[in-house]
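Student: Below are the sequence and a predicted model; questions follow.
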Amino acid sequence: MLCRYNIELSGPSPSVPRSIIPREELANWKHANQLLRDANAQAEELIRLTEEKCEVLLEKASFNIWQRVDAQLKRWERSRQTMCDNLEHYATQITNQAIHNLLDEIVAPQRVAALIKQLLKSQVDEISATLVCHPHDLKEVTHCLARYGSTVWKLKADTSIDSQTLVLKTDEGDFRISWNDMRNALYEQVRDRRIDV
């Protein structure tokens, strides 16, 4: 005959190891694993988005830095150009002042000698002419003509001619040379000359 037995399981005792895992607990573990996978996927997505944002911010920061560097370099270039322009201006002023001082320090006899030397350079052939000068310069003109060996020109003093001015009168016309005119022409040349830095 068949007998029927009922086995009742008592609640889990802390001292007895469990070999049977209840279905609810397995479902909870499965659900927990799914939550962990979802959390990992979300974390990876957040990391990817954060890295993309970091790259965008890094590019933006790099662009801003290069813009600022470029602006600073342009300011430095303008400053350097201004300094060079000022340097050119001051160098020209100093050169002009030095030339003015040197020319002003030349004594009258040397000025007359320079005029005669220039006059002799401009005359390829010595022609018969009259050299007119101021009476104050007559002695120095005579001395210079003798020193340079020019004896063809007749010498004449005239008070209507400025001091340190010579006029060579020929059949073809008059040639006038003056210390002040030479000095002013030199000043103009020096002033108009650009000094490249």
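Tutor: Structure's in. What do you need?
Student: only C-alpha atoms for contact and neighbour calcs from this point on.
Tutor: Noted.
Student: which residues in the protein form strands?
Tutor: Along the chain, the stretches classed as strands by DSSP state E are 130-133, 154-157, 165-170, 173-178.
Student: which parts of stretch 101-117 are buried?
Tutor: Applying a neighbour-count criterion of 16 or more other CA atoms under 10 Å, the buried positions in stretch 101-117 are 108-109, 111-113, 115-116.
Student: My error: substitute stretch 93-103 in the last question.
Tutor: Within stretch 93-103, judged by 16+ other CA under 10 Å, the buried ones are 96, 99.
Student: Show me the contact partners of it.
Tutor: Counting by CA atoms under 8 Å, 6 or more residues apart in numbering, the neighbours of stretch 93-103 from elsewhere in the structure are 183, 187, 190-191.
Student: can we see that at 6 Å?
Tutor: Counting by CA atoms under 6 Å, 6 or more residues apart in numbering, stretch 93-103 has no neighbours from elsewhere in the structure.
Student: Distance to Thr50 and mean neighbour count for the strands of the chain - can I get that in CSV?
Tutor: CSV is the format used below for these (distance: least, CA to CA, whole Å; neighbours: other CA atoms under 10 Å):
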stretch, distance to Thr50, mean neighbour count
strand 130-133, 96, 21
strand 154-157, 101, 14
strand 165-170, 90, 19
strand 173-178, 86, 14
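Student: got another, please set it beside the one above:
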Amino acid sequence: MRKRNKQQVHECGEPLCHQIVPVSKRYCPEHQAQHAAIWRAKKDAYRRSKLAQAIKAKQAKQYDQTERDPEATKFYHSSRWTKVRDAVYARDMATDQVTGEVLGDRKVVDHIIPLRLCTAKQALDSNNLWVLSYRTHYRKTQLEQLISQKPNGDTKLRHLDRQWWTKVLREKKEDNNNEQ
């Protein structure tokens, strides 16, 4: 190991490459890119393998049995839900209703009033549904959990509308952008 300008350095970890790199790195930029490409190829091959698919299926099954609400699972697999979901997805033109981001083929149709607090009529009411990206949906879910834990939280969640959620989620997004 050598010291250069009071900084710890060493040679690239690739055999026969003598380029000097900081201790925090293992390879020079050229070989780092090569190793990253090799790693991505191995990872992609593993993901496509039958073993990986079997492991993922087993984990999903275990999650469904231990974590997921059976009533919610039954609801989300019903034909009535899939028809309403597809109609809302088409109505909102596959765009995140908070950010305006155009989404691919992924359908995240969210209940504005959470399903667990909805009446049977509200659960399939298209006015209680909107399309969100995975990121926005995750943030909304986190906020729902925080609100739900507070006194009268579920009552508050029943009364929050699309306009309020849009405002709060946009503010939160702007705060995150300002921090970066």
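Tutor: Perfect, I can see it now. Source: prediction; values computed, not measured.
Student: Superposed, how do the two chains score by TM?
Tutor: Their TM-score after superposition, calculated using TM-score structural alignment, normalised by the length of the second structure, is reported as 0.22; 68 aligned residues with a CA RMSD of 5.3 Å.
Student: mind checking which of the strands of the first structure is nearest Lys53 of the first structure?
Tutor: strand 173-178 (81.4 Å; CA to CA).
Student: what are the ranges of the helices in the second structure?
Tutor: Counting by DSSP state H, one finds helices in the second structure at the ranges 29-48, 50-66, 70-76, 79-91, 120-123, 134-149, 153-159, 162-179.
Student: Report the buried residues of the fifth one.
Tutor: Burial within helix 120-123 of the second structure, assessed by neighbour count using 16+ other CA under 10 Å, is assigned to 122-123.
Student: which other helices and strands contact it?
Tutor: Using 3 or more CA pairs under 6 Å, 6 or more residues apart in numbering; DSSP states H and E, no helix or strand is in contact with helix 120-123 of the second structure.
Student: Out of the buried residues of stretch 101-117 of the first structure, which is nearest to Arg78 of the first structure?
Tutor: Using CA to CA, Arg111 is the member of these that sits closest to Arg78 of the first structure, with 45.2 Å.
Student: ok, Asn178 of the second structure to Lys74 of the second structure distance?
Tutor: 41 Å (CA to CA, to the nearest Å).
Student: re earlier: what's the closest of the helices of the second structure to Ile20 of the second structure?
Tutor: When the helices of the second structure are ranked by proximity to Ile20 of the second structure, the top entry is helix 29-48, at 10.6 Å, counting by CA to CA.
Student: What count of nearby residues applies to Ala41 of the second structure?
Tutor: Other residues near Ala41 of the second structure come to 12 when the count uses other CA atoms under 10 Å.
Student: rewinding a little: redo the helices of the second structure as TSV? Include distance to Arg4 of the second structure.
Tutor: Putting the helices of the second structure into TSV (distance: least, CA to CA, whole Å) gives the following:
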stretch	distance to Arg4 of the second structure
helix 29-48	18
helix 50-66	45
helix 70-76	60
helix 79-91	58
helix 120-123	65
helix 134-149	43
helix 153-159	58
helix 162-179	34
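Student: wait, which of the ones you listed is closest to Pro22 of the second structure?
Tutor: Pro22 of the second structure sits nearest to helix 29-48 of all the helices of the second structure, at 11.1 Å, using CA to CA.
Student: quick check: angle from that closest one to helix 50-66?
Tutor: 60 degrees (axes from the mean of the first three to the mean of the last three CA atoms, to 10 degrees).
Student: Check which residues of helix 29-48 of the second structure are buried.
Tutor: Of all the residues in helix 29-48 of the second structure, those buried under the rule 16+ other CA under 10 Å are Gln32.
Student: can you redo the strands of the first structure as JSON lines with distance to Glu88 of the first structure?
Tutor: Formatted as JSON lines, the entries for the strands of the first structure read as follows, by distance: least, CA to CA, whole Å:
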{"stretch": "strand 130-133", "distance to Glu88 of the first structure": "40"}
{"stretch": "strand 154-157", "distance to Glu88 of the first structure": "45"}
{"stretch": "strand 165-170", "distance to Glu88 of the first structure": "34"}
{"stretch": "strand 173-178", "distance to Glu88 of the first structure": "30"}
